[in-house]
Structure formats: structure tokens, C-alpha cells
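Asks: Sequence plus predicted model, see below.
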Amino acid sequence: MSENNRVTLQDIADEVGVSRVHVSRAIYSRGYVEERLRKKILKKAEELNYAPNRLATALVSGKTMNVLLAISKGFYYYDIMSPVPNMIKCISNELEKYGYWLQVSADLEERRDIKADGIIILGGSEKKFRAFPEELFLKPMVTSFKMGGNKIETVEKYSIPYVAYDAFSGLLKLAEFVAKKNISKVCVMNLPSGNDPFPVKISEISTVFQKYGINVGKDDVINIARKTERLTSQILDVMPILKKYELCILSSEILASHFYQAASIAKLKIPEDISIAGYDNAYYTQNFNPPLSSLYFSIEELAQKLVSLLISSINGDKGERYHVMNTDFTDRGSIR
């Protein structure tokens, strides 16, 4: 170890029994290293608490060692208690392994002087990409989104590497779980974000549940106006309607805390009086009583894949350009 007790690349090389060049390639993704050896080097670096000297790296490489994470204002505001904060943390942790800092921005459409080596976009859409200044597309860029609609065609049109997660796999497991419990009356509580009262997300639920003989049609969709201060009272207003259903699926877990509060006010017990399931696996819903059963996907895997694709793009590597993740379903006791 160096005199100032800072772990160096040479320290890691000595521990693993390889050259300093191999360690540099593995940690900074500069050139080929056999995958088994790369994992061994990264594991040893983590054990030794190696912290890359980002300033030195930036001076040598000519890079800023910054990555910009773009989140639309609406997405971040409405999902402040969703997986998004955890996504930011996981992405930041992954970037640190490569010696990069993470910056977060909510106004990418207005920025032209971005001093970053690459951009990560949470939630890709045609409207969003059209609004970006042309200068942005000169930088390495990756995006993530839930599959549906024409999103894949959109990102491929702009030649942007992506990580997508497919809700169908999780919905199939939820529908199978519900069918085994002989639940047949299912509704969806929806928080519309546009003029479409039957959006893609609900169409997916309807299609999947139909495979198990459970009909979820337009008449089974309960729309709640997107007014945060009135969500609980709106849910209370529709409680008489909910009583005729055995299960209510929340299309957005922004609704979750308000639903639990409304049920408490109405003196309804979950799941004894009404069963509910979530769609987004917001972390805070795991602390409810009972915790919310929900679809979920690995945020850690999402972060790892996004960063891996971006680093490859920054380094000019021509490898994997997309990754599709499956979702799952976990029962936490909110379905009777």
C-alpha cells in the first residue's frame, strides 16, 4: 500500500497476481480483460475499498469523469417515493466503480453546455427526444423504460442503447396467483396521466388476466384525478364501488398510501375486506401493514446494465446495445 495509505492499482495487482495494466483495464473498462479475471479484480478492489483517483483519470484521459442522469420533472415529482431515489443511488454506486461522478438534471431540454462524458435517461419517449438540443445526441447516451407502445421503435430510431423491463412476466405471475385463490372480480384503480382512460398499462393487465378467465374491462377501471391533496378523499368516495370486487390493482403506487389511509377511515381491513396489489414496488409500501404485494424488478440489475452500456459507449466499444429485464411478483400478504 502507498505511503499515504491510499489503495493503488498496483496494490490490487499484487493481491490478485496480475499486472497493473490488467487492473486498469478491468476497473476503467479500457481494453479487453477475460470476464472471470475482471470479476476477480473488481471483487478485490471492493474488498480493499479502492477509490479511483478521478481527477488524475480526467487529466490523463481528457474526460470530465461526469455522467448526467436526466429525469423529467413530472416523472420525478409524482414518483418521489417510488423506486426512482433508489435508482439514483444504485446508478451512482455503479458509476463510482468506473471512477465517474453522477449529476442529476430535470431540465435537459434546456441545456446545451453539458459537461459530461455521457447521459443516462430514465424513461425514453419520442416527445422527450424531439425536445433535446441536437448537441446532446453527440454524447454517448443510454435510456431505460417499461416496454409498451412504440418505445423500442423510438429509441432504435435515435440509435440509443437501452435497458427495458417487461411487465408481462410479472403480470402473468400475479394473474396465476390470483387465479389459484379463485378470485374472479378484479378492478384497476388508475391515475390517468393523459386523456386516455384505458392506457397501455391497463390494457396489459386486461390482456394477461383474460388468459386466466378473469375479465378486467373498461367498466372495471376506477379513475382517480391526479390531484395529490385529494387522493384519499377520492378513494373514500369510490369505496362503495370497490366493495363489489375481490381485488383492486393499483396501476400506480402513488395511490398506495392514500388507499391504506382511506381503508382505515372506512374501517375496512386489508386483505380481510378488500385485497390490493401494486404495480411499481415502491420501497415505502413494503413497510405498510400488511406490506403491499406487488410486481417488481431488480433496480440493482437495471443500474448495472445501464452503466455497463454507457461505459461501453463512452469507450467506443461495439458490444451489447440493449438488455430486456423480466419483472416478477411478490406476495406480501395484501391479497386474501
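Replies: Cool, the structure landed.
Asks: hey, let's count contacts and neighbours off CA atoms from now on
Replies: OK.
Asks: buried stuff in the longest helix anywhere in the chain?
Replies: Longest helix of the chain, by residue count under DSSP state H: helix 299-314. Using 16 or more other Cα atoms under 10 Å as the test for burial, helix 299-314 gives 299-300, 302-314.
Asks: which of these lies closest to residue 259?
Replies: residue 299 (24.9 Å; Cα to Cα).
Asks: for the residue nearest to the closest one when sequence neighbours are not counted, what are its contacts?
Replies: Using Cα to Cα, 6 or more residues apart in numbering and skipping residues adjacent in sequence, the residue nearest residue 299 is residue 87, 6.1 Å away. Going by Cα atoms under 8 Å, 6 or more residues apart in numbering, residue 87 touches 299-300, 303.
Asks: Structure two is appended below for comparative analysis:
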Amino acid sequence: MSNHSARGRVAGLPAWDRCAVMGVVNVTPDSFSDGGRWFDTTAAVKHGLHLVAQGADLVDVGGESTRPGATRVDEAEELRRVVPVVRGLASEGVAVSVDTMRASVAAQALAAGAALVNDVSGGLADPAMVPVVAEAGAPFVVMHWRGFLQGGAVQGVYEDVVTEVADELRARVEAVLDGGVAPERIVVDPGLGFSKEAEHDLALLAHLDRLLGLGHPVLVAASRKRFLGRVLAGPEGAPPPARERDAATAAVSALAAHAGAWAVRVHEVRATADAVRVAQAVEEARGHAHTPGGITPGGSTPEEAR
């Protein structure tokens, strides 16, 4: 597959010639893998800049944990956490995504310089979200979501997970389009780990082509998630802790990039930045397999190409 044509591009964001890397900054005390580590504004901005230095193309800033069982933070506290970090990173020229389910947070983050709204509820949690995004003309990530995860997984039962997730995403995208968001500004996300067991997450990764068939760029957010712990543990073992799942995350990033994902969202950027570049190089080699001497366009060396 021609990766760039399959990947698509998102109006209002840079066009990358490979799968983009979205680094995560959780400005929360309780996120599942790095809660509390970047909790104050200065530390969070510094961490975001570090992610860019490691190879992140975008930085996703969130002030509310969405791990199963997490209780919601109140609006004032989410604003206090998120907006100064967005402003600090945007002022340094970073392409910032705001990870929020609240329209007020999205609006203030966009005003502070955010370039993208990443709503894990796809606009379902706050009826004002889609109008805010449409009014701002901002790109919008529509994730597959079946409700808040307080009290455990919600409706994680599927007859055919790939078909059901694709159908539910299609319906949600249509609602977002009806709400005035432009089609070229919509990204879809299968919502790995949200109301899904390990076998569901793996099936969705195995069939990303079905999600690409929705006609919008696809974001894959697998980083450190529970299904990777299950894969690494094997049938009998205990899953390794979240922060020991970065190599597995990078493997998913390579697979997602190869399948045509527009971007991957990760906590540890360096290994994934390398993985998506390797995937791109392999795709280019397939396209240039018959080029005499195998010279890359422009004659650049690998060192120059980085």
C-alpha cells in the first residue's frame, strides 16, 4: 500500500511523510503509567520539550486520567492543570494536542495554542464539544468509546469487535460531521483498552485496514496498555508493570506504521520514533526495489535522512 495516500493528512496540521509520533504528557497525579511525574506546569512543559527532542511530532497534554476506575477531576482543576502546559509548549513552537472530554478545556486550550483536540469520548461526554471544535475549525480525534470506565469496563462485549468498532466509529464520525466539523479535520482512533479485552485490542490492530476504510486518518494509542502486559506475561505469568512495556509499544508502533496509521500515541518516544522510521524505510525499499544501485532520492545518507 502507498503509505502516504493510505495515511491521509489532517487539515491544520503538518503533513508528515511517515507515521507521526504523538508523545504523551499526563499532568495528573494518577495516570496508570506515569501519574504524578509531570504534575506541575514547569515539569510538564520540560517533559514535553524532552519528548520533542526525542522525536515526537506532536505532544498530547491531558489533565484527567482515563484509566479504568479513575474518578473524574473537576473542570476548574482540569483547566488549571492543562492550559498553562499547552500555552508553554505552544509558545515553544510545539504542535500540541489537548486530551480532554470537556468543551471548556478544549476551547481554552485551543485559545492557548493547541492545534488538535483529542477527545476519548469522541464528543459524547460533553454535548458542547463538537460545536466548540467546529467553531474553532480545529482537527478532532474521534475515539471509539462506550462510556466512562468508573467501576470497571463498560460494555466490553462484542460478537465481532472489528465490525462493531468500525460501525460505531462510522456513526460517531457522521454525528461529528453533522455537528459542523470538516471531514478533512477528523481522525479516528479504535480506543484500544477502552471497554475492550486483550483479544479485542489485538484483533483491531490486526485489522487496521478496516478502520482505514472509514476514510479518515487513524491514530493508534497502544502505549503501555493492559493488553501488552497480557501478551508479555504469557498464559500463566503476571503482566510486567506499565513502564516495562515500552519495547512492546515500539513493536506495535512499527506494525501500525506499516499498516498505514497516521500517528501513534506513546509515553516513551525514542524507541517509537526509531520504529516508525524503520517502517518507512522498509516501505520505501519496497517502492524502490528496482532502482539501480538502490540509491535513495536525493542521494542522502541515512545519517542525513534523520
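Replies: Perfect, I can see it now. Note that the coordinates shown come from a computational prediction; the quantities given were computed from them, not determined experimentally.
Asks: Any chance you could compute the TM-score here?
Replies: The TM-score (TM-score structural alignment, normalised by the length of structure 2) is 0.32; 161 aligned residues with a Cα RMSD of 6.2 Å.
Asks: orientation of the helix or strand following the longest helix of structure 1 relative to helix 299-314 in degrees?
Replies: Beyond helix 299-314 of structure 1 on the C-terminal side, the first helix or strand identified by DSSP states H and E is strand 322-326. Counting by axes from the mean of the first three to the mean of the last three Cα atoms, to 10 degrees, strand 322-326 of structure 1 lies at 170 degrees to helix 299-314.
Asks: that older thread, ok so the residue nearest to residue 299 of structure 1 is a strand residue?
Replies: No - secondary structure of residue 87 of structure 1 (DSSP: H, G, I helix; E, B strand; the rest coil): helix, not part of a strand.
Asks: on that earlier part again, quick check, nearest of the contacts of residue 87 of structure 1 to residue 95 of structure 1?
Replies: residue 303 (9.0 Å).
Asks: How about the contacts made by that closest one?
Replies: 87, 90-91, 94.
Asks: Restricted to helices, list the residues you listed.
Replies: Using DSSP H, those in helices are 87, 90-91, 94.
Asks: Of those residues - the most surrounded one?
Replies: Using other Cα atoms under 10 Å as the neighbour criterion, residue 91 leads those with 23 neighbours.
Asks: Give me the spatial nearest neighbour of that one, chain neighbours excluded.
Replies: With Cα to Cα, 6+ apart, the residue lying closest to residue 91 of structure 1 is residue 303, at 4.8 Å.
Asks: Look up how far residue 76 of structure 1 lies from that neighbour.
Replies: Using Cα to Cα, to the nearest Å, residue 303 of structure 1 is found at 17 Å from residue 76 of structure 1.
Asks: How about residue 166 of structure 1?
Replies: Residue 166 of structure 1 is 21 Å from residue 76 of structure 1, where distance means Cα to Cα.
Asks: correct me, but residue 105 of structure 2 touches residue 78?
Replies: Yes - assessed by Cα atoms under 8 Å, residue 105 of structure 2 is found in contact with residue 78 at 7.3 Å.
Asks: returning to what we had before: with respect to residue 67 of structure 1, which of the contacts of residue 303 of structure 1 is nearest?
Replies: Distance to residue 67 of structure 1 across the contacts of residue 303 of structure 1 (Cα to Cα) is lowest for residue 91, with 10.1 Å.
Asks: pretty sure that closest one is touching residue 307, no?
Replies: Yes - between residue 91 of structure 1 and residue 307 there is a contact at 6.9 Å, judged by Cα under 8 Å.
Asks: between residue 105 and residue 78 of structure 2, which one's more packed in?
Replies: Using other Cα under 10 Å, the more surrounded residue of residue 105 of structure 2 and residue 78 is residue 105, with 24 against 20.
Asks: Mind telling me what element the closest residue to the more buried one other than its chain neighbours is part of?
Replies: Distances taken as Cα to Cα, 6+ apart put residue 79 closest to residue 105 of structure 2, at 5.8 Å, once the chain neighbours are dropped. Using DSSP H and E, the element containing residue 79 of structure 2 is helix 75-91.
Asks: So which elements touch the very next helix or strand once past that helix?
Replies: Where DSSP H and E defines the elements, the next helix or strand beyond helix 75-91 of structure 2 is strand 96-99. Identification of packing neighbours for strand 96-99 of structure 2 by 3 or more Cα pairs under 8 Å, 6 or more residues apart in numbering; DSSP states H and E yields strand 58-62, helix 75-91, strand 116-119.
Asks: Run the angle between the first one and helix 75-91 for me.
Replies: In this structure, strand 58-62 of structure 2 runs at an angle of 160 degrees to helix 75-91, with the same axes, to 10 degrees as the basis.
Asks: Which strands and helices lie in contact with strand 58-62 of structure 2?
Replies: strand 20-26, helix 41-54, helix 75-91, strand 96-99.
Asks: let's see it at 6 Å
Replies: strand 20-26, strand 96-99 (3 or more Cα pairs under 6 Å, 6 or more residues apart in numbering; DSSP states H and E).
Asks: and the nearest residue to residue 231 of structure 1 once chain neighbours are set aside, how many neighbours?
Replies: Using Cα to Cα, 6+ apart and skipping residues adjacent in sequence, the residue nearest residue 231 of structure 1 is residue 258, 6.2 Å away. Number of residues near residue 258 of structure 1 (other Cα under 10 Å) recorded here: 20.
Asks: secondary structure class for residue 258 of structure 1?
Replies: Strictly by three-state DSSP, residue 258 of structure 1 counts as helix.
Asks: likewise residue 104 of structure 1?
Replies: Reduced to three states by three-state DSSP, residue 104 of structure 1 is strand.
Asks: Secondary structure element holding the closest residue to it other than its chain neighbours?
Replies: Distances taken as Cα to Cα, 6+ apart put residue 69 closest to residue 104 of structure 1, at 4.7 Å, once the chain neighbours are dropped. Element membership of residue 69 of structure 1, judged by DSSP H and E, is strand 66-71.
Asks: Which elements pack onto that strand?
Replies: Strand 66-71 of structure 1 is packed against strand 101-105, strand 118-122, with contacts defined by 3+ Cα pairs under 6 Å, 6+ apart.
Asks: hmm, back to that, nearest to residue 15 of structure 1, out of the contacts of residue 303 of structure 1: which one, please.
Replies: residue 94 (22.6 Å).
Asks: Now do residue 311 of structure 1 against residue 96 of structure 1, distance only.
Replies: Note on residue 311 of structure 1: its distance to residue 96 of structure 1, by Cα to Cα, is 12 Å.
Asks: what's the answer for residue 163 of structure 1, then?
Replies: 20 Å.
Asks: same thing with residue 157 of structure 1?
Replies: 30 Å.
Asks: more neighbours, the two?
Replies: Counted by other Cα under 10 Å, residue 157 of structure 1 and residue 96 do not tie: residue 96 has more neighbours, with 16 against 10.
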